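Enquirer: Got a predicted model here, sequence first, then my questions.
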Amino acid sequence: MKAISLTALGAAAFLSVSSAHAADVELRLSHWVPPTHPIQTLGIEPWVESIKQASNGRINITIFPAQQLGAAPDHYDMARDGIADITYTNPGYQAGRFPIYSLAEIPFHASNGKQAAKALHNWYAPLAEIEMSDVKFCLINPHDPGTLHSKTQVKVPSDISGMNVRPAHATMARFVNLLGGASVQVPAPEAREALAKGTADAITFPWNSIYIFGIDSETKFHLDMPFYISSQMLLLNKGMYDGLAPEDRQVIDDHCTPDWSQKFSTGWADNEYSGRQKMIDSPDHTVYTPTDDEIGQWREASKPLIEAWKEDVKAKGQDPEKIYADYVSALKELDSLF
């Protein structure tokens, strides 16, 4: 009986240790797009699975999509405050809060999403310690360059005058206003409704997400140029990160690298680019390629954004000339400068 009891106790202890190991780290990841969106299926899910495998199952991450834990603009604060352990955050949803990173939102810089993701990570990782010090920066996820989609045709900057445009982020809102338009600020999940109700006449959006969010029924004209990127991030709660065991913290570090930014972004970039060809092939859509002169007009119209950005960064005590030069250099180095 004594031998049986010892055996039972040993088995119970083994099960207890095994159960504890299986649930060593349970994390919650929050984002704000549908669970079927490529951000989740081609970016977040492979990243989560890789962490689980690399930690031998010690780290389990549960995904909460579609604003289940909080509204899209709140995701930075959700990471800071521990409402979620990891959040998918668009810094541009909060105007003026992250002036350094808003450089990535100025149009006509990034020519693609894949290499640009790695370039952005290389450029911004040390700068994140300056303006995002209350969270742990992990990786960057831009979409492949989006463009302007509208109910009536837009070819040159002056066509924006008098239009209501749903901008991708704060910098694009500033650009719309600069061109004489009015910005309609709604998160991506609410964009279709704004267009359907006539609150907005146009939207800046990546190509295939127009289909994913059902906006293709509302916008029929599309400007064929790498207009802008909206560059999201994965951010971690610092308390959670600092509290991990060293071996688990190393697993997270290994998944918060420039290479992972590119890997995380590749599937979504390819998916978004595929929407462009769908629209070209569709008889219901008009895709317009601007001339060199028209591209020049767009570039010229965007110059005040760069000057305003420099003033914002200077006001924060940073050197905008160096930061801008480093940004352009990082894009050039990875062949992703427009």
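Expert: Okay, I see it. Residues are numbered from 1 along each chain as shown.
Enquirer: Please make it C-alpha for all contacts and neighbour counts, starting now.
Expert: OK.
Enquirer: in this protein, which spans are helices?
Expert: 2-22, 38, 45-54, 75-81, 114-131, 170-178, 191-196, 209-212, 238-242, 246-254, 258-281, 292-315, 320-333 (DSSP state H).
Enquirer: So for S158, which of the ones you listed sits nearest?
Expert: Closest to S158 of the helices of the chain is helix 292-315 (C-alpha to C-alpha; 9.3 Å).
Enquirer: try it against this one:
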Amino acid sequence: MRYLLLLPIIAMTALSLVACSNASDADASESTTKSKEQTVLRFSHFWPATSSINQEVFKPWAKKIEADSNGSLKIELYPSATLSKPDVTYESTVKGTVDIGSQAHGYTSGRFPLTQIAELPGLSNSATQMSCILQTLYEDGTIAKEYEDSHVLFMYGAGPGTLHTTDKLIKTPEDMRGMRIRRPSAVAGDIIESMGASPVGLPANDMYTSLQRGVVDGLSFPWEAVTTFKIDEVTKYHTNIPFYSSGLIVAMNQDSYDALPDELQKVLDDNSGMALAKQVGEVFDKHDLIALQSARDQGHEVVDIPNPLNDPIWREPLEKGTQKYLKDVSDLGLDAQGVYEKAKKASATCEV
């Protein structure tokens, strides 16, 4: 009888233990779920998936951010302009269509007029120097106003843009007269025009077929990009001249950045800025040399003009193109000459 009286108490105790066990399991499950919560940021850029910039910079950068955040922050890469077109990637980032984007400044004509002063000939002789110049001008506030609608992660620059043609070796500015040359930016366009050639605007991803079909006779392109976009398959003549330099940016949507907790913002901040700018530059410089040697090894014709501003034949049209761009920017009511002087100072500081 005494045993029968105890049965309800035993049952209630067992049920209580089961409930506590279930509650404990639920708490553990919820805790595990929280520990696995992850913020995913979509990063759009135009470089091919196999390019050196994607393989040696962006992929390791994304992995480091994930590791430094203990898996709380993940960068998903979308190369080859699969998520946004090359010429609207910055605007797509500003609008939040993508969280992070990388674009060449010159792809959006007139959008970054002060920044593009750094692209003028004579300011940089390497991608590392160009990257340093851009990042310096951003950090000291000289060009920062052009990016108030985004959160800049880092600037970077490609190596000097040299001339690559399909049927004719360019040895003098006169050789360019009447040719159709792809222009990557307004800066390069003014210089190409000062040589008597016709600048043609085309994104990098369209260059191969345009050269193949004769839409253009040549282009101004950094050596690294020549192999990245397989331009060496359709051009056999190369004028190794520091014609201009291209500036690029990696920016983040401001709302996406602001939505992150402080510790994740710090992870991004710690993996941004000058260190990343120079890292990209070093990768470009390495592959510029490899691409140049590859052209020579293939038997292509290459002429070297290392210091065109000190060359009496090339100096005049280069200076003419430079002054035209500075005047156009001044006509917008901007201090073009002041920025140009600051860019020259940054160039001297960043020289490698």
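Expert: Cool, the structure landed. Model, not experiment: these values are computed from the prediction.
Enquirer: And the TM-score between them?
Expert: The TM-score (TM-score structural alignment, normalised by the length of the first structure) is 0.92; 335 aligned residues with a C-alpha RMSD of 2.0 Å.
Enquirer: now the helices of the first structure as CSV including mean neighbour count and distance to I61 of the first structure?
Expert: Below are these laid out as CSV (neighbours: other C-alpha atoms under 10 Å; distance: least, C-alpha to C-alpha, whole Å):
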stretch, mean neighbour count, distance to I61 of the first structure
helix 2-22, 11, 12
helix 38, 22, 18
helix 45-54, 16, 6
helix 75-81, 23, 14
helix 114-131, 22, 23
helix 170-178, 22, 31
helix 191-196, 20, 29
helix 209-212, 19, 25
helix 238-242, 16, 13
helix 246-254, 15, 12
helix 258-281, 20, 16
helix 292-315, 15, 36
helix 320-333, 17, 32
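Enquirer: Just put the ones you listed in CSV and tack on distance to A66 of the first structure.
Expert: As requested, the helices of the first structure are exported to CSV (distance: least, C-alpha to C-alpha, whole Å):
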stretch, distance to A66 of the first structure
helix 2-22, 27
helix 38, 13
helix 45-54, 15
helix 75-81, 12
helix 114-131, 23
helix 170-178, 21
helix 191-196, 14
helix 209-212, 13
helix 238-242, 23
helix 246-254, 24
helix 258-281, 17
helix 292-315, 31
helix 320-333, 31
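Enquirer: corresponding residue for A158 of the second structure in the first structure?
Expert: Aligned counterpart of A158 of the second structure in the first structure: H143 (TM-score structural alignment).
Enquirer: next one: S246 of the second structure
Expert: By TM-score structural alignment, S246 of the second structure lines up with S230.
Enquirer: For the most centrally placed residue in the first structure, give its distance to P126 of the first structure.
Expert: By C-alpha atoms, centre = their mean, the mean C-alpha position of the first structure lies nearest to Q232, the distance being 1.8 Å. Separation of Q232 of the first structure from P126 of the first structure (C-alpha to C-alpha, to the nearest Å): 17 Å.
Enquirer: for Q40 of the first structure, same thing?
Expert: Distance from Q40 of the first structure to P126 of the first structure, by C-alpha to C-alpha: 27 Å.
Enquirer: again with A315 of the first structure
Expert: Taking C-alpha to C-alpha, one finds A315 of the first structure at 19 Å from P126 of the first structure.
Enquirer: Likewise for R192 of the first structure?
Expert: Counting by C-alpha to C-alpha - R192 of the first structure and P126 of the first structure are separated by 37 Å.
Enquirer: thinking again about what came up before, what is the neighbour count of the residue nearest to the match of S246 of the second structure when sequence neighbours are not counted?
Expert: Nearest residue to S230 of the first structure in three dimensions, chain neighbours excluded: P142, at 5.7 Å (C-alpha to C-alpha, 6 or more residues apart in numbering). Burial of P142 of the first structure is recorded as 31 neighbouring residues (other C-alpha atoms under 10 Å).
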